[in-house]
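Enquirer: no sequence on this one, just coordinates:
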């Protein structure tokens, strides 16, 4: 298992945890849900310590996700040491395209079948 695969697995796990933590949080303010009459029911069961924990864990997971994404760039296998473009190299040899033989086009009338015998 490569280093990039490990980073990729960690990124998926952290992203899933971040989605779960965000979905668990209670909405803080009047947003769209309070416009439709849901504003009074959002305060039921809200605990200040839980909100602080979820808020801190959201920022921690978001920062961890960003760091993992940036570090995974270092771990990508680039496949070789030569990263230069051959399009910019003046000494690079190119192959000519293969010339196909000319094939005469056959035109036939759709109403009459093609007859190759002379009359």
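Expert: Thanks, I have the structure now. Note that the coordinates shown come from a computational prediction; the quantities given were computed from them, not determined experimentally.

Enquirer: CA only for contacts and neighbour counts going forward, please
Expert: Noted.

Enquirer: The helix or strand harbouring residue 53: which residues count as buried?
Expert: For residue 53, the element it lies in under DSSP states H and E is helix 48-74. For helix 48-74, the neighbour count (16 or more other Cα atoms under 10 Å) marks 54, 57, 58, 61, 62, 64, 65, 68, 72 as buried.

Enquirer: got the contact list for stretch 50-68?
Expert: 7, 10, 11, 14, 15, 17, 18, 21, 22, 25, 26 (Cα atoms under 8 Å, 6 or more residues apart in numbering).

Enquirer: now with 6 Å?
Expert: With contact meaning Cα atoms under 6 Å, 6 or more residues apart in numbering, stretch 50-68 is reached by residue 18.

Enquirer: Presented hereafter is structure B, for comparison with structure A:
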């Protein structure tokens, strides 16, 4: 089912691209080529067809995208190989007591050297 939806999304996207590229950005579209007084056969309706076709393809693309999200594998499944498998939980690092002091006490201040006191 997912493969069918992916194929429908790709086909709809390609058709939508053609419909958008055919249209004239100023609203003339294909009817601008027949503007020489030959409106007898209804060439004015070409832009209406392209506009309605564009809207229909946009709506179909949205429906297919929503359907693939509903039908597709859910994020809670353990068999999916998503990012959940790649994320590791942070590890607890034991407190290393390098100053040899008792736990809960602060370490003594470092001794000043003669070079520190000269400044």
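Expert: Yep, it's here. Here the structure is a predicted model, which means the values were calculated and not measured.

Enquirer: Relative to the second structure, which residues correspond to the helix holding residue 53 of the first structure?
Expert: Here helix 48-74 of the first structure aligns to the second structure at residues 44-70, judged by TM-score structural alignment.

Enquirer: What is the aligned counterpart of residue 2 of the second structure in the first structure?
Expert: By TM-score structural alignment, residue 2 of the second structure lines up with residue 4 in the first structure.

Enquirer: list the contacts for that match?
Expert: Listed by Cα under 6 Å, 6+ apart, the contact partners of residue 4 of the first structure are 72, 75, 76.

Enquirer: try it again with 10 Å
Expert: 10, 71, 72, 73, 74, 75, 76, 77 (Cα atoms under 10 Å, 6 or more residues apart in numbering).

Enquirer: same check, this time on residue 33 of the second structure
Expert: Here residue 33 of the second structure is in contact with residue 43 (Cα under 10 Å, 6+ apart).

Enquirer: Skip the chain neighbours and tell me the closest residue to residue 44 of the second structure.
Expert: The shortest distance from residue 44 of the second structure to any non-neighbouring residue, by Cα to Cα, 6 or more residues apart in numbering, is to residue 31 (5.9 Å).

Enquirer: Look up how far residue 51 of the second structure lies from the one you found.
Expert: Here residue 31 of the second structure is placed at a distance of 13 Å from residue 51 of the second structure (Cα to Cα, to the nearest Å).

Enquirer: ditto for residue 24 of the second structure
Expert: Counting by Cα to Cα - residue 24 of the second structure and residue 51 of the second structure are separated by 11 Å.

Enquirer: coming back round to it: okay, the buried residues of helix 48-74 of the first structure in TSV with distance to residue 35 of the first structure next?
Expert: Converted to TSV, these look like this (distance: Cα to Cα, whole Å):
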residue	distance to residue 35 of the first structure
54	25
57	29
58	26
61	30
62	29
64	34
65	33
68	38
72	42
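
Enquirer: Widest-spaced pair of those?
Expert: 54 and 72 (26.3 Å; Cα to Cα).
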